[in-house]
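Peer 1: show me how the following folds:
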Amino acid sequence: MELAFERRGAGPPLILLHGIGHHWQAWLPVLDRLAAERDVIAVDFPGFGVSPPLPPGTPYTAESLADAIESFCAMLGLREPHVAGSSLGGYVALELASRGAVRTAVALSPAGFWSRSELLYARTVLRVARASARATSPERALATAEKRLGRMISAGVMVAHPSRISAEAMVAGAQALGNAPGFDDTLESFVWMMPPAPPKAPVTIAWGEHDRLLLRRQAVRAARWSGQRVKLLRGCGHLPMSDDPELVARVLLEASAG
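Peer 2: Down below sits the predicted model:
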């Protein structure tokens, strides 16, 4: 499947997968750090960013998105690349590891390890964020993002340090969230999302210390699933790439060194 992507660097291939409602630009803070040692491909999921939607009749589920990424890798001639994902992208990375389709997988605060109440909370927050993004003009969003208080309110759930995100990146992220045709169906599919099957490739799971969307206690369930300790990303929120790019790049490079 043809998907929008950004490719930089040289070395072992590393696929980067964003969260629900986001786009490949979520990885911009770490892209060049990773590209110094990897052939990095940051991709928009079908129905997100500027990638086309899934074909009619194809359900928006994590499994369907994983199928699309497998097809994308085959189109680029990538055999068992390393993969890293954030949130929904983290779940898809683990799904690909369960299929044995990747060499290693890193999942940053992956979806799917929530309780019923935690899922209800996350879905509510995401719906509100989507509605706000759709109701706010780019000009108004930029004016809000340029103010310290507005930035804290707009990005405080997703990151621990809103000041580290540029106003332009915040507006672009809001537009991606508001315009994503795959958002509603994908969010609905979360109701039936269960942890993937046991992985057939090495996995690394890391969680933001101050994650306010997928709460940090979910890491305990992820640890039970993986059979290993989950790395704690100190000082980071749900999107650690923006909070501490150096730390996230180090985790991804170490995990994909094998």
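Peer 1: from here on, just use CA atoms for contacts and neighbour counts.
Peer 2: Noted.
Peer 1: please enumerate the strands of the protein.
Peer 2: Applying DSSP state E to the chain gives strands spanning 5-8, 13-17, 39-43, 82-86, 105-108, 203-208, 231-233.
Peer 1: neighbouring contacts of the last one?
Peer 2: Put plainly, it is strand 231-233. When contacts are defined by Cα atoms under 8 Å, 6 or more residues apart in numbering, strand 231-233 is touched by residues 204-209, 240, 247-248.
Peer 1: out of those residues, who has the most neighbours?
Peer 2: Neighbour tally across the contacts of strand 231-233 (other Cα atoms under 10 Å): the maximum, 33 neighbours, falls on residue 240.
Peer 1: measure it to residue 129 for me?
Peer 2: 19 Å (Cα to Cα, to the nearest Å).
Peer 1: OK, contacts around the residue lying closest to residue 212 once chain neighbours are set aside?
Peer 2: Spatial nearest neighbour of residue 212, chain neighbours left out: residue 157 (5.3 Å); criterion: Cα to Cα, 6 or more residues apart in numbering. Shown in contact with residue 157 (Cα under 8 Å, 6+ apart): 211-213, 237-238.
Peer 1: count the residues that sit near the nearest residue to residue 156 once chain neighbours are set aside.
Peer 2: Leaving aside its sequence neighbours, residue 156 sits nearest to residue 162 (Cα to Cα, 6+ apart; 6.2 Å). Neighbours of residue 162 under the rule other Cα under 10 Å: 24.
Peer 1: I have a second one here; can you model it like the first so I can compare?
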Amino acid sequence: MAPREPIHAGSGEPVLLLHPFLCSQNVWRSVAAQLAGTGRFEVYAPTMLGHHGGPKSPTWMLHTQMLVDDIEQRMDQLGWETAHIVGNSLGGWVAFELERRGRARTLTAIAPAGGWGHHSVSKYETVLKFVMGGPALIAARLLGPRILRLPGARRLATLPVSGPADGPTDADLELLVEDATHCSAYVQLLVKTLRLPGLLELARLGAPTQLVLCEKDRVFPTPRGNRYFLTHLPKDTRVVRLDGVGHIPMLETPDTISELIAGFVDQHASKPGGSVGAG
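Peer 2: Got it, this is the predicted structure:
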């Protein structure tokens, strides 16, 4: 597939949206449209290195810092010295690293990855889950979206991403399958995760931060999947717990996620506005 142009719309406070591992900017389609539609936010949602429609990795040994470097270069191209950064899963990990470089006005981390030390059960459990999903990805690559019509396939496909099986729409689920089966960084990032520690120095964050945890998150299940963040983040971090949703809540309840982002940005921006809705 040819490189995909990032979602870039609206005007106002700069908001950067970063997607999860195996996904693309597509997971932000609804939220980006809602935020841009308020007239208060300039929204930018790129696809990261090694992911479907994003730039190719320049080396086999892809690591988090390269993902961060790429996003930082894109911010520079936009003329954004800083932005309100929102990241889900792998995107949350990248968001924290961008904050460490001084690029965040605020940080919203939704079910973020990287919540582990160099050697921890949580890290190895996470890698094992993705390795065990490898055969399903191979089958989906061979069959394409029609694999979702097989008995039980929708439930299997939605277990890692949503609470109920009917969480994502059919269109969103087909895009997820396409993105996951064309992610060239699949092995690279799992190897990187095994070799290197997770997030460090969380207590030194300088930007206002909100941590969003999802009740039905099966990738980083509560409590063990987010204990590291709750222990190491600054005491003034805002913690939001969403009931009934899975690891990628933008696909299940975009209105709620839009409201969370807009409200937090408004709280810390110079000119707060009203609410965000589906319109």
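Peer 1: if we can go back for a sec, and the contacts of strand 231-233 of structure 1, which is closest to residue 172 of structure 1?
Peer 2: residue 240 (17.6 Å; Cα to Cα).
Peer 1: any idea how far residue 23 of structure 2 is from the residue nearest to the spatial centre of structure 2?
Peer 2: Closest to where the C-alpha atoms of structure 2 average out (Cα atoms, centre = their mean) is residue 88, at 2.2 Å. Going from residue 88 of structure 2 to residue 23 of structure 2 by Cα to Cα gives 10 Å.
Peer 1: residue 9 of structure 1 maps to what in structure 2?
Peer 2: Mapped onto structure 2 by TM-score structural alignment, residue 9 of structure 1 lines up with residue 10.
Peer 1: and if you look at residue 99 of structure 1?
Peer 2: Under TM-score structural alignment, residue 99 of structure 1 pairs with residue 101 in structure 2.
Peer 1: cool, residue 110 of structure 1 as well?
Peer 2: In structure 2, residue 110 of structure 1 lines up with residue 112, judged by TM-score structural alignment.
Peer 1: surely that match touches residue 87?
Peer 2: Yes - when contacts are counted by Cα atoms under 8 Å, residue 112 of structure 2 is listed as touching residue 87 (7.2 Å).
Peer 1: more neighbours, the two?
Peer 2: Neighbours per residue, other Cα under 10 Å: of residue 112 of structure 2 and residue 87, the larger number sits with residue 112, 26 against 23.
Peer 1: now the more buried one: closest residue in space that isn't a chain neighbour?
Peer 2: Nearest one to residue 112 of structure 2, counting by Cα to Cα, 6+ apart, is residue 89 at 3.9 Å.
Peer 1: could you measure from the counterpart of that neighbour in structure 1 over to residue 158 of structure 1?
Peer 2: In structure 1, residue 89 of structure 2 lines up with residue 87, judged by TM-score structural alignment. Separation of residue 87 of structure 1 from residue 158 of structure 1 (Cα to Cα): 11 Å.
Peer 1: what is in contact with the two at once?
Peer 2: The contact sets of residue 87 of structure 1 and residue 158 overlap at residue 238 (Cα under 8 Å, 6+ apart).
Peer 1: ok, now which ones touch residue 197 of structure 1?
Peer 2: With Cα under 8 Å, 6+ apart, residue 197 of structure 1 has these contacts: 95, 98.
Peer 1: I'd like the distance between residue 54 of structure 1 and residue 66 of structure 1.
Peer 2: From residue 54 of structure 1 across to residue 66 of structure 1, the span is 12 Å (Cα to Cα).
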